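1. here is a sequence with its predicted model. Questions after.
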Amino acid sequence: MKRPRFKLWIRAMRAPFFQAVIVPTILGTAIAWYRSGIFYWQYFLLTTLAVIFINAGTNLANDYFDHQSTSDDINRDATPFSGGSRVIQENLISPGKMYRSSLIFFALAAVIGLYLAFTRGLLLLIIGIIGVLIGYFYTASPIKLGYRGWGEFVAGLGCGPLVVLGAYYVQAQTLSLEALFISIPVGLLIAAVLYINEFPDYACDKKAGKNTLIVKMGRKRARKGFYSLLLIAYLFIILAAILKIVPCTLLISLLTFPLAWKAMKIAHSSYASKQEILPAMSGTIIIHLSVGLLLSVGYVLAKVFPWL
């Protein structure tokens, strides 16, 4: 594949957003290593590939179905973080090719998922099927989760508990209440990423009948939802440490709270401005990435330095 074409598909898949599934995969694996001392690098790589393929399929399908609904086509307020990849709107890739490519990525994920299910446990088959269904029907008829105000919930579920528990299970071949509990902040933060990214799309989503939470509440009222997602995520981490569900070393993730505070201040004052809200959008992505990685680092520190 020629380099320009490769870069085009990287753009179409929205590869920078793969962190949404890579971060919880690392976290689930770190928890398993901390609790059992187990780390199978080959299964970790396969798990990472599988979730990336599901995410790529989801993003491609999302662009296709948002084109079908005209949501992206009428969007004149697209940003680097919202409004889709724009490759269909710029006639760089045909809608049909986007749709077929999404199915190919889902199929590749299914192949890896079947292998992991039969080598590590059939529960992974259920987790994988739920992940694919969430990804496909996020914008696909007849369910169209993202069009009915369920987008943040299913994104948080899919990129939080589902991936963390799946990655944990691949390594440890069991489930964990601890993994479930600490996956919730990660899920809330990816929901916050999606949520804040919908503010610039308010007008076009409303016109296209895409009833996101922002459309349902209006941008001014919806600000409180953004604050809640961020604050509850941090409160979950603090609560988990206080209750000794997780090692206290995970409190290192609280170092990122100033970034969250800054994002909330920007969202409060600039919720109606496409340009001025951009730092809150990029900041929330950084918060999700840094919190997820620092939680993983916290588990590594607790394992290497158990007296901490």
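-> Happy to help now that I have it.
2. please count neighbours and contacts with C-alpha atoms only from this point.
-> Fine.
3. mind listing the helices for this protein?
-> Ranges of helices in the chain, per DSSP state H, are 3-13, 19-36, 41-68, 95-120, 123-136, 151-157, 163-172, 177-197, 202-208, 213-217, 219-242, 257-270, 278-304.
4. can you lay out the ones you listed as TSV showing distance to Lys144 and mean neighbour count?
-> Converted to TSV, those look like this (distance: least, C-alpha to C-alpha, whole Å; neighbours: other C-alpha atoms under 10 Å):
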stretch	distance to Lys144	mean neighbour count
helix 3-13	20	15
helix 19-36	20	24
helix 41-68	9	22
helix 95-120	16	18
helix 123-136	9	20
helix 151-157	9	21
helix 163-172	21	26
helix 177-197	16	25
helix 202-208	13	19
helix 213-217	14	20
helix 219-242	21	18
helix 257-270	27	18
helix 278-304	24	21
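5. what's the closest of the ones you listed to Gln89?
-> Within the helices of the chain, the stretch nearest Gln89 is helix 41-68; the backing value is 7.9 Å (C-alpha to C-alpha).
6. one more structure, for comparison:
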Amino acid sequence: MKARDYIHGMRLRTLPLGIAPVAAAAALSYNNRADMAQPFSVARFWILVVACLCVAVFLQVAANFANDYSDGVRGTDRLRAGDARSEGPRRLVAGGIAPKQVLMAAAANATLACIAGLVAVILTGYWWLIAVGLVCLAAAWWYVGGKHPYGYAGFGEISVFVFFGLVPVLGTAYVLTGALRFTDVYAGVILGFIAVGVLCMNNLRDEASDEQAGKRTWMVMLGGSTGRVVTGILLGAAILLIVLPWCNVVFPTFTQSFGSLGWFMAGLLAMIACLDMLVRALNALYQRTYNAAMRTCSISALLFALMLIFAAF
């Protein structure tokens, strides 16, 4: 496989959805470093952050290659290639790349994710996290892989909420602090809503070819009009949850967590930029320019994490 094909297969535009949960959890954990289960060590903290980030990124890339492989050999991507309304990313297997090469790329990235995960396990002693990692690997493969992929049965959206929202945020937070807090769950829910919103936009774009291939996503089951409303509700919920802490409604001391006026203003600007991206995504959603909606929505996840990073200092 050529380097250009490999980069296409990585789906770089989707990576903010994997990076943001780790960054958000790291910021929240750093803010609560005085309450960590073990004495705070700067070196240990950042080694674990990098390990968690590598797990998230390599596992997401592995899933992207695995999805390309499975949809390619199943024939779903060939239907998308013939659908003028489906202007998705370049598909490798459907585009002529040998399926074995794509599968090997998925396996290589999954291996790197496992190595990074083992580093975190060894440093923390939380051996039960291996079981969590195995569940994540299984979820990545059986999303569209195997004889009965759950992504074809309407469970893909739930999986994305769990594995791009709750699991990476809560997993990273526990690795870093040895405890979980309501703020971690809150951030995981926000990022989960954003990730599901991106998936719904993707599935709205591919609605016709997915239905023809027998892939029953929420958008296929609901139909385009209702699907756009549901997606809009998800993004609207994310916007509301992002704004509430600034009103001192959910977390009465949130605005006091900033170390200085400068960091407060930086966090406020990040929040405004995040909301701007989500509003742009909503506008693009209803204009049915789904690729643009997905891009801005993915960026909003990073901006939300950046807001929390500013709050940690």
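-> Okay, I see it. Values in this document were obtained by computation on a predicted structure and should not be read as measured data.
7. of the helices of the first structure, which is nearest Pro80 of the first structure?
-> The nearest among the helices of the first structure, by C-alpha to C-alpha, is helix 278-304 at 8.8 Å.
8. which strands and helices sit next to that closest one?
-> helix 19-36, helix 177-197, helix 257-270 (3 or more C-alpha pairs under 8 Å, 6 or more residues apart in numbering; DSSP states H and E).
9. what would the helices of the first structure look like in CSV with distance to Ile74 of the first structure?
-> Shown next, in CSV, are the helices of the first structure (distance: least, C-alpha to C-alpha, whole Å):
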stretch, distance to Ile74 of the first structure
helix 3-13, 18
helix 19-36, 27
helix 41-68, 9
helix 95-120, 16
helix 123-136, 22
helix 151-157, 20
helix 163-172, 33
helix 177-197, 17
helix 202-208, 6
helix 213-217, 16
helix 219-242, 19
helix 257-270, 23
helix 278-304, 20
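10. Ser85 of the first structure is nearest to which of the ones you listed?
-> helix 3-13 (5.4 Å).
11. report the angle between the closest one and helix 41-68.
-> Inter-element angle recorded for helix 3-13 of the first structure and helix 41-68: 80 degrees (by axes from the mean of the first three to the mean of the last three C-alpha atoms, to 10 degrees).
12. give the contact list for the equivalent of Met277 of the second structure over in the first structure.
-> Met277 of the second structure maps onto Leu259 in the first structure when the alignment is built from TM-score structural alignment. Contacts for Leu259 of the first structure (C-alpha atoms under 8 Å, 6 or more residues apart in numbering) come out as Gly283, Thr284, Ile287.
13. quick one: Leu259 of the first structure from Gly158 of the first structure, how far?
-> 24 Å (C-alpha to C-alpha, to the nearest Å).
14. again with Met281 of the first structure
-> Using C-alpha to C-alpha, Met281 of the first structure is found at 20 Å from Gly158 of the first structure.
15. try Phe106 of the first structure
-> From Phe106 of the first structure to Gly158 of the first structure the distance is 15 Å (C-alpha to C-alpha).
16. again, but for Val215 of the first structure
-> In terms of C-alpha to C-alpha, Val215 of the first structure sits 22 Å off from Gly158 of the first structure.
17. now swap in Leu108 of the first structure and tell me
-> 18 Å.
18. show me what Glu198 of the first structure lines up with in the second structure.
-> Glu198 of the first structure maps onto Asn203 in the second structure, with residues paired by TM-score structural alignment.
19. looking at the helices of the first structure, which is closest to Phe81 of the first structure?
-> So among the helices of the first structure, helix 177-197 is nearest, using C-alpha to C-alpha, at 6.3 Å.
20. got a list of what the alignment partner in the second structure of Ala109 of the first structure touches?
-> Aligned counterpart of Ala109 of the first structure in the second structure: Ala113 (TM-score structural alignment). The neighbours of Ala113 of the second structure, taking C-alpha under 8 Å, 6+ apart as the test, are Cys54, Val55, Ala56, Val57, Phe58, Leu59.
21. need the contacts of Leu259 of the first structure in TSV with distance to Val193 of the first structure, can you?
-> Below are the contacts of Leu259 of the first structure laid out as TSV (distance: C-alpha to C-alpha, whole Å):
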residue	distance to Val193 of the first structure
Gly283	9
Thr284	6
Ile287	9
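22. ok, those residues in the second structure, which still hold?
-> When you map the contacts of Leu259 of the first structure onto the second structure and apply both residues aligned by TM-score structural alignment, their matches' C-alpha atoms under 8 Å, the shared contacts are Gly283, Thr284, Ile287.
23. the second one reaches Leu194, doesn't it?
-> This means Thr284 of the first structure. No. Assessed by C-alpha atoms under 8 Å, Thr284 of the first structure is found out of contact with Leu194, at 9.3 Å.
24. Ser36 of the first structure reaches Ala172, doesn't it?
-> Yes. Counting by C-alpha under 8 Å, Ser36 of the first structure does reach Ala172; the two are 7.3 Å apart.
25. Leu241 of the second structure and Leu191 of the second structure, how far apart?
-> For Leu241 of the second structure, the distance to Leu191 of the second structure (C-alpha to C-alpha) stands at 10 Å.
26. go on, Val175 of the second structure?
-> Distance, Val175 of the second structure to Leu191 of the second structure, using C-alpha to C-alpha: 19 Å.
27. contacts for stretch 260-267 of the first structure, please.
-> Stretch 260-267 of the first structure has contacts (C-alpha under 8 Å, 6+ apart) with Arg223, Phe226, Tyr227, Leu230, Glu276, Ile277, Pro279, Ala280, Met281, Gly283, Thr284, Ile287.
28. need the max-distance pair from the residues you listed.
-> Going by C-alpha to C-alpha, the pair spanning the contacts of stretch 260-267 of the first structure furthest: Leu230 and Glu276, at 19.4 Å.
29. check contacts around Leu17 of the second structure.
-> Residues near Leu17 of the second structure by C-alpha under 8 Å, 6+ apart: Phe164, Leu191, Ala195, Ser298, Ala301, Leu302.
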